[in-house]
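Visitor: generate coordinates for the sequence data below:
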Amino acid sequence: MTAAEQGFPAKEQAPKTIYLKDYQVPPYLIKTTDLRFEIYEGETLVSAMLHLYRNPAAAPASQLTLHGADLELVSIALDGKILGADDYEFGEENLTIFNTPAEFKLLTITKIKPESNTSLEGLYRSRTMYCTQCEAEGFRKITYYLDRPDVMSEFTTTVVADKKFPVLLSNGNLIDQGDAENNRHYATWHDPFKKPAYLFALVAGDLAHIEDSFTTCSGRDVTLKIFVEPKDLDKCDHAMTSLKNSMRWDEEVYGREYDLNIFMIVAVDDFNMGAMENKGLNIFNTSCVLAKPETTTDVGFQRVEGVVAHEYFHNWSGNRVTCRDWFQLSLKEGFTVYRDSEFSADMGSRTVKRVEDVTLLRTLQFAEDAGPMAHPIRPESYIEISNFYTMTVYEKGAEIIRMLATLLGKEHFRKGTDLYFDRHDGQAVTTEDFVAALADASGRDLTLFKRWYSQAGTPRLHITDHYDEDAQEYSLTIKQSCPPTPECQEKLPFHIPIAMGLLGSAGDLPLYLKNAEPDFETGDNTHKVLELTSAEQTFVFERVQEKPVPSLLRGFSAPVKMHYDYSIADLIVLMSRDSDGFNRWEASQQLGLHAIHQAMKVYQQGGDLKNWALEPDLIAAYRSILQDDSLDKAMVAYMLSLPSEAYLSELADLVDVEAIHYSRTAVRIALAHALRDELMRVYQDYDHQQPYSATADAIAARSLKNVALGYLMLLNDDALVQACEQQYRTSNNMTDVMAALTQLVNSSSPLAQQLAVKALDDFYQRWQHESLVVNQWLTVQASCVLPGTLATVKKLQQHPAYDGKNPNKIRALISSFCNGNPINFHANAGVGYEFLADQIIALNSQNPQIASRLLTPLTKWKKYNVQRQSLMKAQLERIMAVSDLSKDVYEVVSKSLV
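Guide: I've put the predicted structure just below:
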């Protein structure tokens, strides 16, 4: 009988808010969990034998409440006795059992229907396989359980299915397998390490695999397997190499050794997230594991490497030591993002990786901090935890860890993480436990620093300076503030590390900080980390023999917005001579912002941008970048790339969509004309026929060449258009193919438009059977900045290539248009807003997680003019009026309308 048939109360109109302050330890714990899955077409029977006992840390309890959702209860027995209807009752998403003893075994048998599970949480069917996604609260869709991260149990899992699903997998080590009746078979897996239910995994399917091994630092041999659909077997080598590199790096950098006999990855096409770190059985979105040059771009290769590392590193930072509750999510995610970022930096260019991470943070997370869903990295409340898998928890969380590493130094940070892992192995802990381990190991007082965990928002630094030539003293006065956010209007000062240097006429100047602590004068005396702990502080440097140009916030040492009144000449000095690679890039971005803002003034005053010219100093500065052979080509590519429209919108108090788009384009066109010869040299010097390589140098060379192509295509020169089309036709890798196709699709040249139509048709015909490549085909069309793109998107929704139930397809088409194409999304009196609302309403009951994540563009309605505000708010109100709105969507919409 289902819970609904038991008559539990109807879902409330306003879903319940869950608060951190209300946390209580679980009344019962689970010693062992024995699961048996009988998988049939149309339904699956799940038998769960739980060995429960009262939690000695909790008040005595005489009843047990288990979580459960969308389950049909077949039977329930306590210590072998079948329970009657009076022995238990259903709640909205739970099952309460009365008169429970201090220790007992509970057997439940539930019936679920994976084939109709469109939420992609719990157990569901993806094409030819069954798989699970249990984080955060998906396990309750499999069986009744204490589905919370602080309940950790030892799992044994038996999977039984028809032999047409020859691969049967779960967590841990394989301990038994064999035949069953009626042409069926089974496999039993045992995980000796206690884990919460969110780390449970199961896969049953007709899969192929590649196999390798890794010898750990203690000499154990670990079997490595990557399972995919047979057609994808040739796309696994890069993921396997990335996995082995990750295992080696974690041993060398953190001293962490893998613990099971086998490590498995399974690629799944229908997946809400990127990947999941289930103990010993990682389940990945296909986009994060499959890669080969013909089908995958350089960005795709880098993503596979980063995600494989991220999920593997979770084995310690998340699995062996996990979260006490979901408010502590950044405990595992922020720490692990930091770890995978450092890994990627070690595998390639540290500066390039830092530029990529900061670009993402400042574009998306800063916008999140300024919006209605702003929250600390440890939130105080939530309605639906899936809404808090955010840029704040992940990327800002990683920046918090980075600041701690900066403040403590490499040696003390490593001692702190060692203590954390050793002290809490096998436990579910909090962010306070993590910081305490670092403080105890280093001897540093981190009390003030902990405000980063409890205060939302992006701090702002206002920096002024003064040079006393007679005294040869240079002072920096730094003021900090933080705007109000929904959870808090008044913010206390943060503890902010500010890495800096001073540039003189001959390069970096030595730094002698007045009244510095004795241990401050160590290491490189041209680079210091100032510690801002008050609302305002002044730092004075002695023996400064000339007025310097300050290099501030080197390496982006804190997630803040900084204002210092740099002149154009200062920025050119920093861009050309700073020893900090990140700040060289940052100076180029500030020059780009200056040029775009100058163009915006002309546009907003009704001027003609066709007659607008760049300042000669700016042209000379960008020319010098192209002529500087000492620079990494990837850095040249990034320094030539202007700030994105999304970042420009984030910086604006009131977003002028058209002014941003057309002014940025005008600056790019001006640079293309001024630097045509240099850009042509870059493009022509590249060997287009060289074999593909995914090394950092090869990726850098392709990146710079394709940036040059992007500029040159703005000139609408038929010869250049033909060269672009030739690159599309003859390239031996997807990076260059997609770069050329993107330029053709977005060019206003009549010839380019003709060639784009043919290229798009050719591309689909060639790659229609490769789902991930088709996603790129959808994205390039949805991202086209030319008029009429919304009509194209609606037409593509009817195309055989599009599947409205597949998250990857939804992201490729719908999200690419609504999030990545502002000039078209915001056009035509709000038709884009109505289109997005239609998608969210349709997905609300089908896949609430994806529906909620699509809402982001509408949540920013207060940043636009009155007309657009009215149109966007109307669509939010329309969504809010939907009956039976999911918790996921309700939370975002309700907070956005406040």
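
Visitor: all contacts plus neighbour counts: C-alpha atoms, from now on.
Guide: Noted.

Visitor: and residue 44, helix, strand or coil?
Guide: Classification of residue 44 using DSSP: H, G, I helix; E, B strand; the rest coil returns strand.

Visitor: distance of it from residue 72?
Guide: 11 Å (C-alpha to C-alpha, to the nearest Å).

Visitor: pull up the overlap in contacts between those two.
Guide: Common neighbours of residue 44 and residue 72 (criterion: C-alpha atoms under 8 Å, 6 or more residues apart in numbering): 111-112.

Visitor: doesn't residue 31 lie inside a strand?
Guide: Yes - the assignment for residue 31 by three-state DSSP puts it in a strand.

Visitor: enumerate every residue touching residue 271.
Guide: Listed by C-alpha under 8 Å, 6+ apart, the contact set of residue 271 reads 120, 284-285, 806-808.

Visitor: assign it to helix, strand or coil.
Guide: In three-state terms, and counting by three-state DSSP, residue 271 is coil.

Visitor: now do it against residue 334, distance only.
Guide: 22 Å.

Visitor: for residue 846, same thing?
Guide: 30 Å.

Visitor: between these two, which is the more surrounded one?
Guide: residue 334 (24 against 19; other C-alpha atoms under 10 Å).

Visitor: so which helix or strand takes in the more buried one?
Guide: For residue 334, the host element (DSSP states H and E) is helix 329-347.

Visitor: which elements pack onto that helix?
Guide: helix 298-313, strand 321-323, helix 350-360, helix 397-408, helix 431-442 (3 or more C-alpha pairs under 8 Å, 6 or more residues apart in numbering; DSSP states H and E).

Visitor: could you redo the last one with a cut-off of 10 Å?
Guide: The elements that helix 329-347 packs onto, with contact taken as 3 or more C-alpha pairs under 10 Å, 6 or more residues apart in numbering; DSSP states H and E, are helix 237-254, helix 298-313, strand 321-323, helix 350-360, helix 397-408, helix 431-442.

Visitor: other SSEs contacting the first one?
Guide: The reference is to helix 237-254. Applying 3+ C-alpha pairs under 10 Å, 6+ apart, one finds that helix 237-254 contacts strand 208-215, strand 221-228, strand 262-268, helix 298-313, helix 329-347, helix 410-424.

Visitor: residue 295: neighbour count?
Guide: Residue 295: 22 neighbours (other C-alpha under 10 Å).

Visitor: Proceed likewise with the subsequent sequence, for comparison:
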Amino acid sequence: MVDAQTAAQAPKVIRRDAYRAPEWMVPEIALDFDLDPAETRVHATLTVERNGDHDAPLRLDGDGLSPVSVRVDGVEAQGWHMDGQTLVVPLSGKAHSVETEVRIAPERNTQLEGLYASGGMLCTQCEAEGFRRITFFPDRPDVLSKYKVKLTAEKARFPILLSNGDPVGSGDLDGGRHWAEWHDPFPKPSYLFALVAGDLVANKATFTTMSGRDVELGIWVRAPDLPKTDHALHALKLSMAWDEKVYGREYDLDVFNIVAVGDFNFGAMENKGLNIFNSRYILADPDTATDWDYDAIAAVVAHEYFHNWSGNRVTCRDWFQLSLKEGFTVFRDQSFSADQGSPAVKRIEDVRGLRASQFQEDAGPLAHPVRPDEYMEISNFYTATIYNKGAELIRMMSTILGPENFRKATDLYFRRFDGTAATCEDFVLCMEEASGIDLSQFRRWYSQAGTPRVKARLEHAQNGGRAVLSLSQSVPPTPGQPSKEPMVLPLKVKLFGEKTGKPLTSERLVLLSDPSEEIVFEDIAERPVLSINRGFSAPVIVESDRDAADLAFLSAHDDDPFARYEAMQQLMLDTIVGAVRSGKGDHGAVIEAVRNTLADDRLDSAFTAEAVLLPSESFVGDQLAVVDPDAIFRAREALRRDLGRELEHEWRLAYEAARANRFELSPAAKGARRLKSVALSYIAASGAPDAASLAFLQFEKADNMTDRQGALTTLAGGTSDKRVAALDIFYQRYSDNPLVLDKWFQTQALSARDDTPETVEDLARHRDFTLGNPNRVRSLIGAFSVNQRAFHHASGRGYRFLADQLIALDKINPQTAAKLIPPLGRWRRFDSLRAEKMRAELQRIVDTPGLSKDMFEQASKSLD
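Guide: From the prediction side, this is the model:
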């Protein structure tokens, strides 16, 4: 528990209901940077205007800054002082020009917030509150300014100088220095400011907008990485065209630049006209990037570009509204990705991710609404709830409104709030106004945490031909919300005939808004089988009375691809959970269902690969009152083994069919590679004597990283001597490529081997491991913490390891450290011995002197 002394030292809690409009606005800001890694001078000129009738002084946020000078209207300011980290300047009248100058040291900035050095370049990350580490400013999203930025630096060291907006001038200076000036004509909050200075080259192209304007596109990287940028550039052009077609949104500046950075806390950042990306979401070629990497790059490029309207042109009033931009934009990038390949497979991937991260978040101590009510550190709310559940809210509204009304509503939203800072409520009001649909009750999705549970029971009176679907809903208690009101749940349902396999009804959208409801279907001549929550139309947990035969039937006959996949997953899940509880497993139904799926040549390979994968160990654990990692592992491995043995012939046929597949990025080729790796893993699970040789041959002969990584993953989980050889070859081949080396660390951290905890401890001492790079931290520490069996080793060594690493990391990069706390926070779900050990490590973290507010908030809440 958190003691009284520790609680007294806790950071201040920020509450949504305490919001007040800014006392001063800043219509314009001019920034002059004299850039140097050791000491950068920042001169800021703010045009400030009093907002409302008050006499409050100007308060400018800072973080680690000391003013060198403060001037008002051209003369030295009088009476200014520091209130903690805040610069306070007394002002009379309505408008002034306020100048400040500070000195900062980018090369000593290990937090990677504000202006910092990475790989020989200088770059920024200002969301959420990094701008206050660069200069004094009212650093809040509802203060929108037009920016003029001048950058000066040593030309040989930093030949490229980039910032937001469009370039307006550049030139050389004495002493080998040069300058560049950028103007952004669109008002933006400070979190969207960006600059980059470095020795970079660009992959350039031109995009012609729907109104006929030419936009110069550039993806800036280190020279050796230039050949790996074509895919990202292509994805950018596709994104721009898609946003015009689907949402009518045209790009508004003359240039659009992206820079790839090796050290970055996030995936990417949507700064206006100058997106800064984690290099893992830009760089790709067949030898170093998997198909997953290629898809992720396209999705993240699209996401950040789509922010130009859903986040930049219309931004958030305050950080409690974060899902206004992130949830909406995730929905947009998911829709884009679905249009580029298989919508069914994309939906499966999105839901799998939602269940793995957000459902667990909703069920734990860090559960919070999509629009939170309070926080200590805003960076802790960049969560799956804000992003992924937020996207599901937009998807549900789109389903309820229908495509035509939804487009009318988004047009209204963009038109009404262009150039302003809006709220989630503003968005929902536009949905209502454009469609005429009352969403009053739907708003509970924004204010109530927790994953709704739906119970479904279907009864059929054979004589009368009537079927009655009984539905009920409940939302479990979450921290601070012990009781919940009924939600609006858009559930797509359909009935199929058990004998004929044909649809008995058309698909119906049921809006479940009461605690319980009955849906009547007339003229049902044969026993119906229920297909429910088709397409995952609502982010809920469904508990139904469907038995194994019903699920196997749906896995073969349902005409909704997601529902077909879901039926197979539920059949597998029920089988594994039953084995965990009873110690015995009846695998016959699953084996036959998988056999039928593999034999169905109407299915594309990508869907088949997803459908035959077993639910993850952590997802199985979510179904149990008390998680038993060892029992879950044994039950799941037994089913894998039997599937491998009983269907070995089918797996080999699938493998051979894809063996000759050469690298290309078509959906068919990617699907074949995916099924090939899944088939290989099942052949290995069968215990086939040639499995390791087959995997090693694939590893050696692969012409792409997808096949090579798939083979390495199979070998890394086994005991063959070829495992060590493959890991050594992989390391030697890619030791100078940080992104690929991350895969080497991650593959071992996720291994199912008994000695994985020891292996991970050794890897943390490896010469190529560093806490200074977020990607490397996530590849080892983050991956290990989600390896359920290894992390939850009964000795508690996994918990000690994670706590040790997080305490050390907190001193370097609190944001990255805090995001790795949640696995420890699930202690309530485990047996008493494990729970005690997990809580002890959380307490040790909380008791650590000098703990950041990022870590304190996450660890203390996880203890409560």
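
Visitor: TM-score of the superposed pair?
Guide: For this chain pair, the superposition-based TM-score is 0.98 by TM-score structural alignment, normalised by the length of the second structure; 857 aligned residues with a C-alpha RMSD of 1.4 Å.

Visitor: what about the equivalent of residue 884 of the first structure over in the second structure, how many residues nearby?
Guide: Using TM-score structural alignment as the criterion, residue 884 of the first structure maps onto residue 850 of the second structure. Residue 850 of the second structure has 10 neighbours, counted by other C-alpha under 10 Å.

Visitor: give the contact list for residue 850 of the second structure.
Guide: 810-811, 856 (C-alpha atoms under 10 Å, 6 or more residues apart in numbering).

Visitor: circling back to that earlier point, want to throw the contacts of residue 271 of the first structure into a markdown table with secondary structure and distance to residue 339 of the first structure?
Guide: Output for these, formatted as a markdown table (DSSP: H, G, I helix; E, B strand; the rest coil; distance: C-alpha to C-alpha, whole Å):
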| residue | secondary structure | distance to residue 339 of the first structure |
| --- | --- | --- |
| 120 | coil | 28 |
| 284 | strand | 19 |
| 285 | strand | 21 |
| 806 | coil | 30 |
| 807 | helix | 27 |
| 808 | helix | 26 |
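
Visitor: the nearest residue to residue 563 of the first structure once chain neighbours are set aside: what secondary structure?
Guide: Nearest residue to residue 563 of the first structure in three dimensions, chain neighbours excluded: residue 462, at 5.0 Å (C-alpha to C-alpha, 6 or more residues apart in numbering). Following three-state DSSP, the label given to residue 462 of the first structure is strand.

Visitor: now check the second structure for the residue matching residue 462 of the first structure.
Guide: Aligned by TM-score structural alignment, residue 462 of the first structure pairs with residue 455 of the second structure.

Visitor: likewise residue 161 of the first structure?
Guide: Match for residue 161 of the first structure (TM-score structural alignment): residue 153.

Visitor: I'd like to know how many residues surround its match.
Guide: For residue 153 of the second structure, using other C-alpha under 10 Å, the count is 24.

Visitor: would you verify that it is located in a helix?
Guide: No - going by three-state DSSP, the assignment for residue 153 of the second structure is strand, not a helix.

Visitor: for it, what are its contacts?
Guide: By C-alpha under 10 Å, 6+ apart, the contact list for residue 153 of the second structure reads 33-36, 40, 159-161, 172-173, 176-180, 197-198.

Visitor: can you do 8 Å?
Guide: 34-36, 177-179.

Visitor: same question for residue 879 of the first structure.
Guide: Residue 879 of the first structure sits next to 837, 840-841, 893 when contact means C-alpha under 8 Å, 6+ apart.

Visitor: format these as JSON lines; extra columns: secondary structure.
Guide: Shown next, in JSON lines, are these (three-state DSSP):
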{"residue": "837", "secondary structure": "helix"}
{"residue": "840", "secondary structure": "helix"}
{"residue": "841", "secondary structure": "helix"}
{"residue": "893", "secondary structure": "helix"}
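
Visitor: need the helices for the stretch 551-700 of the first structure, in chain order.
Guide: 568-577, 581-604, 616-627, 633-640, 645-651, 657-674, 676-685, 696-712 (DSSP state H, counting those that start in this stretch).

Visitor: got the angle for the fourth one vs helix 350-360?
Guide: Pointing back at helix 633-640 of the first structure there. On the basis of axes from the mean of the first three to the mean of the last three C-alpha atoms, to 10 degrees, helix 633-640 of the first structure is oriented at 30 degrees to helix 350-360.

Visitor: counterpart of residue 477 of the first structure over in the second structure?
Guide: Checking TM-score structural alignment: residue 477 of the first structure goes with residue 470.

Visitor: with residue 299 of the first structure instead?
Guide: The equivalent of residue 299 of the first structure in the second structure is residue 292 (alignment by TM-score structural alignment).

Visitor: and for residue 226 of the first structure?
Guide: Under TM-score structural alignment, residue 226 of the first structure pairs with residue 219 in the second structure.

Visitor: cool, and residue 328 of the first structure?
Guide: Checking TM-score structural alignment: residue 328 of the first structure goes with residue 321.

Visitor: what's that match in contact with, if anything?
Guide: Contacts for residue 321 of the second structure (C-alpha under 8 Å, 6+ apart) come out as 371, 423-424.

Visitor: next one: residue 812 of the first structure
Guide: Listed by C-alpha under 8 Å, 6+ apart, the contact partners of residue 812 of the first structure are 775-776, 778-779, 782.

Visitor: which of the three states applies to it?
Guide: Three-state assignment for residue 812 of the first structure (three-state DSSP): helix.

Visitor: just checking, residue 529 of the second structure touches residue 550?
Guide: Yes - applying C-alpha atoms under 8 Å, one finds residue 529 of the second structure in contact with residue 550, separated by 6.4 Å.

Visitor: what about the equivalent of residue 264 of the first structure over in the second structure, how many neighbours?
Guide: Counting by TM-score structural alignment, residue 264 of the first structure lines up with residue 257 in the second structure. Using other C-alpha under 10 Å, residue 257 of the second structure has 23 other residues around it.
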